[in-house]
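Asker: I'd like to go over a predicted model; first the sequence, then the structure.
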Amino acid sequence: MATNLNVVYGDTHFFGDVCKNFDYAAQFTQHDAGLLDQIKSCNSVYRFRFPIRKGNGFEVIDAWRVEHSHHQSPTKGGIRYSDMVNEDEVMALAALMTYKCAIVNVPFGGAKGGIKINPKNYTVQELENITRRYTVELIKKNFIGPSTDVPAPDYGSGEREMGWIADTYSTMNPGQLDSLGAVTGKPLSLHGIAGRREATGRGVAMAVRECVSVAEDMQAIGLTAGINGKRVIVQGLGNVGFYSAKFLAEYGATIVGLCEYEGAIYNENGLDVDAVFQHRKETGSILGYPGAKEFKNSGEGLEQPCDILVPAALENQITVENVGRLQTKIIAEGANGPTSPEAEAIFYKNGGIIIPDMYANAGGVTVSYFEWLKNLSHVAFGRMNRRFEENANKNLVNMVEGITGVALTDVQRNAIVKGATELELVNSGLEDTMIRSYHEIRSIYKGNSKIDTMRTAALVGSINKIAISYQNLGVWP
């Protein structure tokens, strides 16, 4: 049993919360205290500064890369571009990546990066200079590479930045066959993978759909089983929030509320996510969308009636101050760390369920794993077998038509004989991952009456898997 791990949280907040959650879950495992301390600690924290030319002068940029765990190689994690980035946050996100990868059975250690800038304050050329210089600094310290540490997009970064990183790394490593595997989330033109952009949001939607499909659990919180008609509020219309809302609507849910930093809108009859997104693109705000009740204070949007709340913006959005005003039964954490531990305890006490971030938003790293495999194998998924499958299916359909005398329509025939595209294979792999992982977590949660939250159950499973990896490495007997 884990006791007295002697963690000093100091002035940390986010990483401290992650460590507190870890310590609480660790008591439900049987591992040596030293091993648990190794699993929890950040192995490598690299903080650095570099100058860039801005206008007629220079500016010094603060940046970080944290490798939390080397129980699997490479380590994996996004790079956040934000003027709110700090070392504590990057450490916390790196730790969450370790646990996240273990939860969904992706063979990576956790890492995270951060550049302390507001991208809106820089030209495209300046952003490119910052990104390429950041990459060079990582290369110099061996903090990037297809078998070492593989970055990906995060808040404030995207395909464009990952393309710059891939080009810089390849340029600095001439002749390295697997150089494009040093970063994921790249554009398709640079050997990215279909479905990566929407993967995190799609994964959140799949997690919610799987959660509400369990009739026993829904009955316990006063809801019917199934996603159809469930009222959903989503906070954040960035990449994760937009696609979470979009796919939940496709699955049959009703998006009744959307929240952004400028305010929130609500309509109990439902909102058209694409139309709201277009309205914001044209006007710069979700406020003023026709037919919706609006709130100038974004936080009020979280407190409107719904069945499922999806915080998909930044951490620490649900606290002891506002959790009592929430009118929802399920919180699905699209963002990292949106719920404080104290608020989580209150929410569960009030009869709710939280789908934890470590699982709910793991779609991005899952599809990044597929992209990494694609880059190492140097062939797109489906390229080798798609036409073979189509021809085999055609032969089967022809044989069945000949035996039965029943001719299929062109639409029916095409639906049966077509081979899977890369996108379909990626989505299939993601769906299988999210479904299997949810029931692994639920099994732990339901199998021990002392485990009181899904987050604790997810961490218990994660800790056990990481401990086995260390033992297989021979680090612990």
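Answerer: Arrived safely, thanks for sending. Residues are numbered from 1 along each chain as shown.
Asker: only C-alpha atoms from now on, for both contacts and neighbour counts.
Answerer: Noted.
Asker: report the longest helix in this structure, please.
Answerer: helix 422-447 (DSSP state H).
Asker: against which helices or strands is the next helix or strand after that one packed?
Answerer: For helix 422-447, the succeeding helix or strand toward the C-terminus, using DSSP states H and E, is helix 454-472. Applying 3 or more CA pairs under 8 Å, 6 or more residues apart in numbering; DSSP states H and E, one finds that helix 454-472 contacts helix 14-26, helix 33-40, helix 87-103, strand 353-355, helix 357-360, helix 422-447.
Asker: now render those as TSV, adding distance to Gln317 and mean neighbour count.
Answerer: Formatted as TSV, the helices and strands packed on helix 454-472 follow (distance: least, CA to CA, whole Å; neighbours: other CA atoms under 10 Å):
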stretch	distance to Gln317	mean neighbour count
helix 14-26	12	20
helix 33-40	24	18
helix 87-103	15	26
strand 353-355	14	23
helix 357-360	13	27
helix 422-447	24	18
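Asker: relative to Val60, which of these is closest?
Answerer: Closest to Val60 of the helices and strands packed on helix 454-472 is helix 87-103 (CA to CA; 16.6 Å).
Asker: pasting the second one now:
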Amino acid sequence: MAQEQHYDFFKSVERSFDKAAKFTKWENGILEQIKACNAVYQIKFPVRIGDRIEVIEAYRVQHSHHKLPCKGGIRFSDAVNQDEVMALAALMTYKCAIVNVPFGGAKGGIKINPRNYSPFQLENITRRYTAELVKKNFIGPGVDVPAPDYGTGEREMSWILDTYMSLRPGEIDGYGCVTGKPVSQGGVRGRKEATGLGVFFGLQELCNIKEDMKRIGLEPGIIGKKVIVQGMGNVGYHAAKYFHEAGAIIVGLIEWDGALYNEKGLDPEAVLKHRAETGSIINFPGAKTLGANGEGLEMDCDILIPAALENVIHKENAPRIKAKIIGEGANGPITPEADEILNKKGVIVVPDMFLNAGGVTVSYFEWLKNLSHVRYGRLGKRFDENMNIHILGVIEDLTGKSVSERERKFIAHGADEVDLVYSGLEETMHAALHEVRTIMVNHPDIHDMRTAAYVCAIDKVGAAYDQLGIFP
């Protein structure tokens, strides 16, 4: 059954592509090249687990070589298979194009449940997988750059980096072979929260567009919006955190083992603390615990953010969804059938291929940092602070007035690395939203943001292939 679901996920990507392709100018040959996966690497390798040898199944798919390196995360899940990895790699190509990140799409996966292995065993598996990628030239700062995904994080990226550098000693840009690393190993500040923060920036900008909010009966702005987030992993938690801090009301939080609902609001930090203490979010004080986590998706809210796995909103539950805006924090959380139902209901669906691009955007910043071999802000921070203090002093002398110490610190502050990363991410998400929305508004036959996003991506990738001159 799992195999069939993931196959449907890949088919749904192709289906969305085909729907949008007819609104572009490219001939069928170029469209077929854009849609095709350029390289699929299936690996099976042995690893000793305890007193036995286990054969591990793994994948790395490079969807598009229109720009290099390829870019995409590596997930650890016992549901991994080739169709899923191909679909996610394709989405990465389109995602990078929409947010103007100059990468081709890729994705990787190891078919294991990480909960079933010790850290030592996971390290052995990760290092062997990396060695297999190096052997076939499927990893490198100018070739293919992995990143964290479901079931992986900074720890796994450290193992990948160390293995790569041991096999390619002296490679001056070697630290750019993988992103999502700890800051101490060439990572960039702000990477961990990047995807969730990108979800927030994208939806925040949408909520500021008066025409769109009027169409669905909501007031502009984030403050007071009722939000439900599915998934309390890295993406869902940070999305909920930033909405909460901006004045939205987090009325629902959903995890794999249950869901919470409180129309007066939930504090994501407190829920996370409760989960750390009890092992689950259920029975959180003051909140209603729902019997099934799927029920949480159907509760009353303004914004629903599915930030877990794919296909959680389908043709059976889509008619019962009450949200007026759905922001896809996860990859492929809505099936094509559900998409049609929601569009007919007038729900604004902000698609994954744009909205969860915060991770790859900040990964791009990390990659650039690794290639430049200098921390963001190092060269300019002190100069900016000294200049700001000087300008403030001149203004105070001319006016005879002084600002408070708090205001002085704010004005004088020079941009740190994390400030620049957040600023770049916010600009990227805002610009991409308006680019996609402009396509939808200006084309009379495009009525949903997903189709507009695909049109945007196809046009950019098509132009890249056309400019390469590979079609005589």
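Answerer: Nice, thanks for sending it over. All values reported here derive from a predicted model rather than from experimental measurement.
Asker: now the helices and strands packed on helix 454-472 of structure 1 in TSV, with distance to Glu371 of structure 1?
Answerer: Shown next, in TSV, are these (distance: least, CA to CA, whole Å):
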stretch	distance to Glu371 of structure 1
helix 14-26	28
helix 33-40	27
helix 87-103	15
strand 353-355	26
helix 357-360	19
helix 422-447	9
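Asker: out of the ones you listed, nearest to Val460 of structure 1?
Answerer: Of all those, helix 14-26 comes closest under CA to CA, at 5.6 Å.
Asker: what range does that closest one cover in structure 2?
Answerer: Under TM-score structural alignment, the match for helix 14-26 of structure 1 in structure 2 covers residues 9-21.
Asker: kindly report the same for stretch 273-292 of structure 1.
Answerer: By TM-score structural alignment, stretch 273-292 of structure 1 lines up with residues 268-287 in structure 2.
Asker: same question for stretch 216-225 of structure 1.
Answerer: Using TM-score structural alignment, the partner range for stretch 216-225 of structure 1 is residues 211-220.
Asker: ok, now stretch 158-169 of structure 1?
Answerer: So stretch 158-169 of structure 1 sits over residues 153-164 in structure 2, by TM-score structural alignment.
Asker: for the stretch 201-350 of structure 2, which segments count as strands?
Answerer: 226-230, 249-255, 258-261, 288-290, 303-306, 325-327, 348-350 (DSSP state E, counting those that start in this stretch).
Asker: and the last one, what does it pack against?
Answerer: Read it as strand 348-350 of structure 2. strand 325-327, helix 336-345, helix 449-468.
Asker: out of the ones you listed, which is closest to Val360 of structure 2?
Answerer: Comparing these by CA to CA, helix 449-468 comes nearest, at 15.1 Å.
Asker: which residue ranges form the helices in the stretch 101-250 of structure 1?
Answerer: Per DSSP state H, counting those that start in this stretch, the stretch 101-250 of structure 1 carries helices over the ranges 124-140, 159-172, 199-212, 215-220, 239-251.
Asker: out of these, nearest to Leu96 of structure 1?
Answerer: Closest among these, once you apply CA to CA, is helix 199-212, at 14.8 Å.
Asker: related to what we said a few turns ago, and the match of stretch 216-225 of structure 1, how far from the chain's centre?
Answerer: A distance of 26 Å separates the centroid of the chain from that of stretch 211-220 of structure 2, by CA atoms, centre = their mean, to the nearest Å.
Asker: just the endpoints, please. Distance across that stretch?
Answerer: Taking CA to CA, to the nearest Å, stretch 211-220 of structure 2 runs 9 Å from one end to the other.
Asker: buried sites along it?
Answerer: Applying a neighbour-count criterion of 16 or more other CA atoms under 10 Å, one finds 213, 219-220 buried in stretch 211-220 of structure 2.
Asker: any idea which of the residues you listed is closest to Ser158 of structure 2?
Answerer: Pro220 (42.6 Å).
Asker: how close does that closest one get to Pro351 of structure 2?
Answerer: 20 Å.
Asker: mean neighbour count added to the helices and strands packed on strand 348-350 of structure 2, as JSON lines?
Answerer: Compiled in JSON lines, these are given as follows (neighbours: other CA atoms under 10 Å):
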{"stretch": "strand 325-327", "mean neighbour count": "23"}
{"stretch": "helix 336-345", "mean neighbour count": "17"}
{"stretch": "helix 449-468", "mean neighbour count": "21"}
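Asker: distance to Ser363 of structure 2 added to these, as TSV?
Answerer: As requested, those are exported to TSV (distance: least, CA to CA, whole Å):
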stretch	distance to Ser363 of structure 2
strand 325-327	21
helix 336-345	29
helix 449-468	19
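Asker: to Thr163 of structure 2, which of the ones you listed lies closest?
Answerer: The nearest among these, by CA to CA, is helix 449-468 at 32.5 Å.
Asker: whereabouts in structure 1 does the closest one align?
Answerer: Residue span in structure 1 matched to helix 449-468 of structure 2, by TM-score structural alignment: 454-473.
Asker: if we can go back for a sec, buried sites along the match of stretch 273-292 of structure 1?
Answerer: Applying 16+ other CA under 10 Å to stretch 268-287 of structure 2 flags 268, 271-272, 274-275, 280-284, 287 as buried.
Asker: could you do stretch 126-136 of structure 1 as well?
Answerer: 126-128, 130-136.
Asker: what is the most widely separated pair among those residues?
Answerer: Glu126 and Val136 (15.3 Å).
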